[in-house]
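A.B. asks: quick one: sequence plus predicted model below, questions after.
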Amino acid sequence: MVELLNPGELERGLTGLHGWTGDVHEISRTVNLPSFAAALDAVARIGELAERMNHHPDIDIRYQTLMFHCATHACGGVTDLDLRLAAEIDSILAA
């Protein structure tokens, strides 16, 4: 069973991620990409990743700005799955 992270675990997990903030309820990151097309491409790649992980972020697209929100809804907050998803999102955005 997946367990919620406590505040200390979350803080340690966030230190290894680029631009992610949040609390035990949800973590989030906003990123600006060069164009709307680049934003859509990133969302498509992240969607494929989310399907493979069977863990899906909430994504808000505003022109070339993407806002990601991660929480394990079945658990009611942030778990290690969210930190792993955030790290994978970072890798896709860095490519």
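C.D. replies: Thanks, I have the structure now. Residues are numbered from 1 along each chain as shown.
A.B. asks: for the rest of this, base every contact and every neighbour count on C-alpha atoms.
C.D. replies: Will do.
A.B. asks: so which residues of this protein form strands?
C.D. replies: 21-23, 26-32, 58-62, 65-70 (DSSP state E).
A.B. asks: in the third one, what counts as buried?
C.D. replies: If I follow you right, that is strand 58-62. For strand 58-62, burial by neighbour count (16 or more other Cα atoms under 10 Å) applies to I59.
A.B. asks: which ones are touching the closest residue to P34 other than its chain neighbours?
C.D. replies: Spatial nearest neighbour of P34, excluding adjacent residues (Cα to Cα, 6 or more residues apart in numbering): Q64 at 6.5 Å. Neighbouring residues of Q64 by Cα atoms under 8 Å, 6 or more residues apart in numbering: 32-39.
A.B. asks: below is structure B, check it against A:
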Amino acid sequence: MPELDPLDLLDESEIQEALKDLPQWRQEGVTLRRDVEARDFPSAIRILNDVAIEAEKLNHHPDVDVRYNKLHFTLTTHDAGGITALDTELARRLETVIGSHTRVHA
């Protein structure tokens, strides 16, 4: 099987297959989204700091909205115009980060 170019758009079946392993994420149009509720504002910022480290490693960055203890993540590959393997890989890494913080709610 040929290796995927990280900028190739995933088709609908590939997106749905990836979401099977990412139950907290949902597809909205050409994006993947996830909401997280932390214990408080400092906890939300700690999560965001750890997310930033993972995003830098991939050189792929989420759109993030922070509202006190709530984080809203949106992933899409703007250069490709939709969801790519970079987005699903970043979502997997963000799940690890989020899971490493205690008292986080979906």
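C.D. replies: Thanks, I have the structure now. The model shown is predicted, which means the values in this text are computed figures rather than measured ones.
A.B. asks: hmm, back to that, highest mean neighbour count out of the strands of the first structure?
C.D. replies: Looking across those with neighbours counted as mean count of other Cα atoms under 10 Å, the highest average goes to strand 65-70: a mean of 18.
A.B. asks: grab the most central residue of the second structure for me.
C.D. replies: The C-alpha lying nearest the average C-alpha coordinate of the second structure belongs to A91 (Cα atoms, centre = their mean; 3.3 Å).
A.B. asks: map that one across to the first structure for me.
C.D. replies: Using TM-score structural alignment as the criterion, A91 of the second structure maps onto A86 of the first structure.
A.B. asks: its match against G19, yeah?
C.D. replies: No - applying Cα atoms under 8 Å, one finds A86 of the first structure not in contact with G19, separated by 9.9 Å.
A.B. asks: would you map the helices across the first structure?
C.D. replies: In the first structure, the helices defined using DSSP state H lie at 7-15, 36-53, 80-94.
A.B. asks: any chance of CSV for these, columns distance to A74 of the first structure?
C.D. replies: CSV is the format used below for the helices of the first structure (distance: least, Cα to Cα, whole Å):
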stretch, distance to A74 of the first structure
helix 7-15, 18
helix 36-53, 15
helix 80-94, 12
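A.B. asks: pick the most deeply packed of these.
C.D. replies: Note that of the helices of the first structure, helix 80-94 is the most buried (mean count of other Cα under 10 Å), with a mean of 18.
A.B. asks: which two of the contacts of Q64 of the first structure have the greatest separation?
C.D. replies: Within these, two members stand farthest from each other by Cα to Cα: N32 and A37, at 11.9 Å.
A.B. asks: Throw the strands of the first structure into JSON lines and include distance to R52 of the first structure, thanks.
C.D. replies: What follows is these, written out as JSON lines (distance: least, Cα to Cα, whole Å):
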{"stretch": "strand 21-23", "distance to R52 of the first structure": "24"}
{"stretch": "strand 26-32", "distance to R52 of the first structure": "20"}
{"stretch": "strand 58-62", "distance to R52 of the first structure": "16"}
{"stretch": "strand 65-70", "distance to R52 of the first structure": "16"}
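A.B. asks: R67 of the second structure -> the first structure?
C.D. replies: Match for R67 of the second structure (TM-score structural alignment): R62.
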